[in-house]
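In: Okay, structure incoming, though there's no sequence with it:
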């Protein structure tokens, strides 16, 4: 997910490295029907972007899942939830 988001940012001329994108990811494990499985993945992104690039960064955050192989593979099986904080340099 971070790689795909970084690519979406770079395509919008927003540097993704070094240390410009951080993610905290948490999986929720439940036992519906008595079998443990991951039911939700929550990801909180922290972005450091140049001044004036907030709109482009928010657009990248809103669409990157379409090109993310992890999300596209697990979509329908696991719920994804994303939050973010954007800091402008």
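Out: Structure's in. What do you need? Model, not experiment: these values are computed from the prediction.
In: make it CA atoms for all contacts and neighbour counts henceforth
Out: Will do.
In: Could you measure from residue 79 over to residue 2?
Out: As judged by C-alpha to C-alpha, to the nearest Å, residue 79 and residue 2 stand 17 Å apart.
In: same question, residue 86
Out: 15 Å.
In: With residue 88 instead?
Out: 19 Å.
In: More neighbours: these two, which one.
Out: Here residue 88 and residue 2 are compared on neighbour count by other C-alpha atoms under 10 Å; more neighbours surround residue 2, at 15 against 11.
In: Next one for the comparison:
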């Protein structure tokens, strides 16, 4: 999902350095018939973006999951959700 989000941002003219975009995935396992089964994946994004790009970043975040091959492949079997901590950086003078 990180690659899909990064691609969506680049298409919109927002190029982030590797230290400005990262993700951590959390898997939620539950017992079914005494067997642990992966039921949910939560992707936690951390982004540092120029303040003037915030609205564009929010739109890319809102739509990237529907365009992610991995998320679409898991659809119906494993719930995939995301959170985002977005830090705005000041525009260069």
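Out: Thanks, I have the structure now. From a predicted model like this one, the values you see are computed outputs, not experimental measurements.
In: residue boundaries of the strands in the second structure?
Out: 21-32, 35-50, 79-89 (DSSP state E).
In: Now the first one on the first structure. Mean distance?
Out: Just to be clear, that refers to strand 21-32 of the second structure. Compared with the first structure after the fit, strand 21-32 of the second structure shows a mean deviation of 1.0 Å (mean C-alpha distance after the TM-score superposition for the first structure).
In: Could you check the angle that strand makes with strand 35-50?
Out: Counting by axes from the mean of the first three to the mean of the last three C-alpha atoms, to 10 degrees, strand 21-32 of the second structure lies at 160 degrees to strand 35-50.
In: Can you tell me which helices and strands strand 21-32 of the second structure packs against?
Out: Helices and strands touching strand 21-32 of the second structure, by 3 or more C-alpha pairs under 8 Å, 6 or more residues apart in numbering; DSSP states H and E, are helix 2-11, strand 35-50.
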